[in-house]
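A.B. asks: can't give you the sequence, but here's the structure:
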């Protein structure tokens, strides 16, 4: 792999995000529709405030589905500690991080704001492209 591959070259540009006021049922439906395991929760100006996953939605919906009282929002279920990556990070560095028990998806940040998402399949695509360059 001769050329340096950056996260920005393989990320999904501003793919999907939620507002802190979004309803959990709507969040769950959107994740299912887009076949994503989670997405960042944004505040004013595109600043990442948290992350909401399928698992977070399942827990909340399981607790309330039988009572038909889905009133929780993203703010109620999001995890405020979010691991993010910089758009200019080298793919190889992120790939090494992903070898451990790290998230399957990272919000990509540039100048403090969300610019995209990068997933394990995106990183694998970059590594496959790099391996092809070696042949």
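C.D. replies: Yep, that arrived. This one's a predicted model, so the numbers in the text were calculated from it and none came from an experiment.

A.B. asks: from now on I want contacts and neighbour counts done on CA atoms only, so please keep to that.
C.D. replies: OK.

A.B. asks: list the buried residues of the helix or strand hosting residue 96.
C.D. replies: Element membership for residue 96 (DSSP states H and E) is helix 91-98. Buried residues in helix 91-98, counted by 16 or more other Cα atoms under 10 Å: 91, 92, 94, 98.

A.B. asks: one more to weigh against that first structure:
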């Protein structure tokens, strides 16, 4: 059954993004305010440049313990080669990608456009719903 369910059926279409030039403290606050684990880093045209995650935020926090400041830009900490999925990809394929990746959510694309984010929790929720 999971092989027939697509990312589009369980993804979050309300994508919170950030620019590469955003200060890390603002990006971390955005993650916390929206209760998300990562967000796409996009340019002014909406093109994906990378992902800024809670893991990147932790690197900022650890670094700030030594230099007393959370200064820096998202571009200095973001993952430049995130795993992405297509809206039509099955949840089985996505679950397999999650097994091979430390990321907790993936950007979802349709026709080269960012259309959503899908998380490990979304995939687990799908599993429970179809039982």
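C.D. replies: Received the coordinates, thanks. Bear in mind that the values here come from a model prediction, so they are computed numbers and not experimental data.

A.B. asks: what lies in contact with the helix or strand following the helix holding residue 96 of structure 1?
C.D. replies: Scanning forward in sequence from helix 91-98 of structure 1 by DSSP H and E, the next helix or strand is strand 105-110. By Cα atoms under 8 Å, 6 or more residues apart in numbering, the residues outside strand 105-110 of structure 1 that reach it are 7, 11, 38-40, 83-87, 114-120.

A.B. asks: tell me the average deviation of strand 105-110 of structure 1 from structure 2 after fitting.
C.D. replies: In the superposition with structure 2, the average deviation recorded for strand 105-110 of structure 1 is 0.8 Å (mean Cα distance after the TM-score superposition for structure 1).

A.B. asks: could you list the buried residues of that strand?
C.D. replies: Buried residues in strand 105-110 of structure 1, counted by 16+ other Cα under 10 Å: 105, 106, 107, 108, 109.

A.B. asks: return the list of helices and strands in contact with the next helix or strand after that strand.
C.D. replies: Per DSSP H and E, the first helix or strand lying C-terminal to strand 105-110 of structure 1 is strand 113-119. Judged by 3 or more Cα pairs under 8 Å, 6 or more residues apart in numbering; DSSP states H and E, strand 113-119 of structure 1 is in contact with strand 12-13, strand 105-110.

A.B. asks: from the chain's centroid, how far away is the lengthiest helix in structure 2?
C.D. replies: Ranked by residue count under DSSP state H, the longest helix found in structure 2 is helix 54-67. From the chain centre to the centre of helix 54-67 of structure 2 is a distance of 18 Å (Cα atoms, centre = their mean, to the nearest Å).

A.B. asks: kindly report the same for stretch 115-128 of structure 2.
C.D. replies: That offset, for stretch 115-128 of structure 2, works out to 12 Å (Cα atoms, centre = their mean).

A.B. asks: tell me which of the helices and strands packed on strand 113-119 of structure 1 sits nearest to residue 75 of structure 1.
C.D. replies: Closest approach to residue 75 of structure 1 among these is made by strand 105-110 (17.2 Å; Cα to Cα).

A.B. asks: the closest one vs strand 113-119, what angle?
C.D. replies: 150 degrees (axes from the mean of the first three to the mean of the last three Cα atoms, to 10 degrees).
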